[in-house]
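Trainee: I'll drop the sequence and a predicted model, then ask my questions.
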Amino acid sequence: MNFNYFLPVNLIFGTGKINLLGKETSRCGKKALVVTGRSSTKKTGLLDKALELLKVEGVEAIVFDKVDQNPLTTTAQAGAYMAVEAGCDVVVGIGGGSIMDAAKAIAFIAKNPGDISEYIFGRKIGVEALPIVLVPTTAGTGSEGNNFAVLTNPENGDKKSLRTNAIYAKASIIDPQLMVTMPKQTIAAVGFDALTHSMEGYVSKASQPITDMQAIYAMKLLAENLKKVYDEPSDLEAFEKVTLASTLGGMVIGVAGVAGAHALEHPVSGLKDVVHGKGLAALMPEIIQRSYYYAPTKYAVISKILGGTDEKDCSKVVRKFLEAINLSVTLGEMGVTHEDVDWMAENCMKVSLVSVKNNPKEFTFDEIKEIYHACI
């Protein structure tokens, strides 16, 4: 048995831990680019609180609030330009997965010249970034616990991860209290994203004992608590468990990688700018149905965690789980047409080939097209 496990992130977890933001950031720098979204952290008052916490610790802050739900390479470039021009020496990301991914990318671009796509596709290598502090406000992506930054190139629709140890956060402050303001539809979408991370990391060909343990525990937490927080978002005890599961899922895929559903979803949201968790919901049951034969023991574990019997009904129980949180969707409902399939399949093989190969069943180009057509 041979494996490596590397996670140089200070994970600071618990209700009220947001109050450590200024202290933790001041360890990294004295002038912060605060990366956030266009509205949610402003509406909740979190952005103002964060700026005050930074100020108290002597950290000057400049706000970059241009990030959308599927962050663009051009947006990250603009943020990096602002950081460099202002002389920022630390990047703080406050928001959901898109915000955290953008913050990581901005910190990287600020230290690595040229087109970010060159680094994403491995044609150039960067080994440093500005120090990063992350504060997730959605319980789903787990970006606070890995070295991924998923970006979409607006020129060609490529949605692919920048992956480098340079963008591990110095500290991630994970405060479940910040999650309770999420709308119900967001809870469902990001929660299923978290579940998908652990399911895919568990069955991944790159899985290993530590990621298996994390994935199993995370799946159990979500099976028992995601419906609770969907029904009653004020249930802080359940939110703590969902939030922990999200962070664990991010740690899992940081080592074991993602697999079929993420491989096929990235072209969908790259093309149509759909909500990532909804895209996964449309694809995952079909992918499980075509994959369970190739890892029956692990799919049986997943099925039983979600209330099923064995690997053969895993797809069925996932569909039932999605119904319980009103996330039963199709690609067609998100604007995908059968005419889009050829482009998406070609793009999948271009941007997601590693994840395709990571799936228990390595789908061929024609099989990927069949899956897309079936999910429309």
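Mentor: Done, it's in.

Trainee: Every contact and neighbour count from this point should use C-alpha atoms.
Mentor: OK.

Trainee: What is the burial count for residue 41?
Mentor: Close neighbours of residue 41, defined as other C-alpha atoms under 10 Å, add up to 20.

Trainee: same check, this time on residue 198
Mentor: 34.

Trainee: can you check residue 333 too?
Mentor: 11.

Trainee: For this protein, which segments count as strands?
Mentor: Secondary structure of the chain (DSSP state E): strands located at 10-13, 31-37, 60-67, 90-95, 132-136, 148-152, 159-163, 171-174.

Trainee: Make a markdown table out of those strands and add distance to residue 370 and mean neighbour count.
Mentor: Formatted as a markdown table, the strands of the chain follow (distance: least, C-alpha to C-alpha, whole Å; neighbours: other C-alpha atoms under 10 Å):
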| stretch | distance to residue 370 | mean neighbour count |
| --- | --- | --- |
| strand 10-13 | 41 | 16 |
| strand 31-37 | 36 | 25 |
| strand 60-67 | 34 | 19 |
| strand 90-95 | 36 | 27 |
| strand 132-136 | 36 | 28 |
| strand 148-152 | 24 | 25 |
| strand 159-163 | 21 | 23 |
| strand 171-174 | 40 | 26 |
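
Trainee: ok, and here's another one to check against it:
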Amino acid sequence: MVVMKDFSLTYGGVKLYFGPKSIKHLLEHVKGYEYAIIVTSRSSAKVSGALNDVVKILNKANVEYEVFDKVTPNPWASQADELAKAIWESGADLVIAIGGGSVIDTAKVSSVMAASGGKAVDYLYKRRKPKYMVPLIAVNITHGTGTEVDRYAVLTVDGTYEKRGIPIRYPNVSFDNPKYLLTLPKNQTLYTSLDAFYHVYEAVTAKTLGSPFVDTVSLETVGLIKTWLPKALNNISNIRARYWLHYASMLAGIAIDASSTHIVHAIEHALSGINPKLPHGCGLGIIGARSAYYIHKAKPKESALLLRKLNPRIKPYTEYAKEAEETIREFQKDLGFEEKLSNYGFSEKDAEEIVRLLFNELKYLWDESPLNLTAYIVKDIIKEGL
């Protein structure tokens, strides 16, 4: 295995620089711009050191800038509206997003709105299509999102529980630098890597969009997570573990861009739409094992292909659905994951609202479900997670 090598690649519409020295390439991509808006959450961009590095490079390139630090986890559409207004009013000709999925997704939508007009909800409900966009650079500082290499963004519609995901745009340039992950807390280290795991598990088991390419990158992703996540949890300063988890997350982003997520992400979006304090990867982990029981029944060959990385006994037959569930449950338990929905205020009475969301506003999120999702199945998955 190559150790900590810097490299670059082009995928979709994005030029990605990867590795511990990758940020040096930012200089060549900001030269010629006049004014940048840097998008962050409240503190992680500062704590990681990424904001300081970006500012130094902007100063060197004589690019003026301002910082928009109002993005929260599970961001609202109104935050994208506010950011788009700031981009427009400042005359910024460049947007730089430093953060995880919440920050980069918000910047994706806002960079389109600032040039194409409209409100975030116009794009979330597909009433408006992207026509123009302000150039966007993404500096990813988690190893779960995949948004630095995919075209999707997720925002929650204000005043509702609707957490909507849409294809909107690729960043023009992205950076994955493992040194910015060394301050990622232990719980977020676990949650974000579980996000990457479920990205590939769903991508491989999608109803129609799976492919040999998706299988290949997904198998590599699971192998890397299995090897390196325990090491990162044991020592969050292990930069080699961070490097390979970052790489796994990037591959997982490509997997869902080429395929799709389905029921695990759909149900989680309903959950964190109701309670935005539920971390996305945590929600996936809570419902993922029981979801795998039903997914394996529907797509046993594809499910077994990935889960054999965790448990060689798994077979590509429907009779192994319970073992698929227990394989994921034990994998997560061994990593120290024992969260429950009840920890976030959920109870059985919330199941009806989750079903309502999934079969109405969020139905499009499980178009690629390999199984015929029913209210009974959703309630069973929720009950197991309480």
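Mentor: Thanks, I have it. None of these values were measured; they are calculated from a predicted model.

Trainee: want to try CSV for the strands of structure 1, with distance to residue 245 of structure 1 as columns?
Mentor: Output for the strands of structure 1, formatted as CSV (distance: least, C-alpha to C-alpha, whole Å):
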stretch, distance to residue 245 of structure 1
strand 10-13, 12
strand 31-37, 23
strand 60-67, 25
strand 90-95, 17
strand 132-136, 13
strand 148-152, 18
strand 159-163, 22
strand 171-174, 12
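
Trainee: Identify the residue nearest the geometric centre of structure 1.
Mentor: residue 141 (2.8 Å; C-alpha atoms, centre = their mean).

Trainee: Isn't that one up against residue 192?
Mentor: No: Residue 141 of structure 1 lies out of contact with residue 192 (C-alpha atoms under 8 Å); the separation is 9.4 Å.

Trainee: tell me, what's touching those two both at once?
Mentor: Overlap of the contact sets of residue 141 of structure 1 and residue 192 (by C-alpha atoms under 8 Å, 6 or more residues apart in numbering) is empty.

Trainee: which residue packs closest to residue 248 of structure 2, ignoring adjacent ones?
Mentor: Leaving out its chain neighbours, the residue that sits closest to residue 248 of structure 2 by C-alpha to C-alpha, 6 or more residues apart in numbering is residue 221, at 4.6 Å.

Trainee: and that neighbour, how many neighbours does it have?
Mentor: 28.

Trainee: picking up where we left off before, what are the neighbouring residues in contact with the residue nearest to the centre of structure 1?
Mentor: By C-alpha under 8 Å, 6+ apart, residue 141 of structure 1 lies in contact with 96-97, 190, 193-194, 246-247, 249-250.

Trainee: how much space between the residue of structure 2 positioned farthest from its centre and residue 168 of structure 2?
Mentor: In structure 2, counting by C-alpha atoms, centre = their mean, residue 62 sits farthest out from the average C-alpha position, at 32.5 Å. Between residue 62 of structure 2 and residue 168 of structure 2 the computed distance is 30 Å (C-alpha to C-alpha, to the nearest Å).

Trainee: residues contacting the residue farthest from the centre of structure 2?
Mentor: Applying C-alpha under 8 Å, 6+ apart, we find residue 62 of structure 2 in contact with 31, 34.

Trainee: And it, how far from residue 30 of structure 2?
Mentor: Residue 62 of structure 2 sits 9 Å away from residue 30 of structure 2, going by C-alpha to C-alpha.

Trainee: ditto for residue 345 of structure 2
Mentor: 45 Å.

Trainee: quick one, which of those two is more surrounded?
Mentor: Neighbours were counted for residue 345 of structure 2 and for residue 30 using other C-alpha under 10 Å; residue 30 has more, 20 against 11.

Trainee: For the aligned partner of that one in structure 1, which non-adjacent residue is closest in space?
Mentor: Matched to structure 1 by TM-score structural alignment, residue 30 of structure 2 sits across from residue 25. Spatial nearest neighbour of residue 25 of structure 1, excluding adjacent residues (C-alpha to C-alpha, 6+ apart): residue 133 at 6.5 Å.

Trainee: how much space is there between that neighbour and residue 297 of structure 1?
Mentor: From residue 133 of structure 1 across to residue 297 of structure 1, the span is 38 Å (C-alpha to C-alpha).

Trainee: follow-up on the earlier one: wait, doesn't the residue nearest to residue 248 of structure 2 sit right on residue 195?
Mentor: No: judged on C-alpha under 8 Å, residue 221 of structure 2 makes no contact with residue 195 at a distance of 11.5 Å.

Trainee: In structure 1, which residues correspond to the helix ranked longest in structure 2?
Mentor: When structure 2 is parsed with DSSP state H, its longest helix is helix 212-234. Per the alignment by TM-score structural alignment, helix 212-234 of structure 2 matches residues 209-231 in structure 1.
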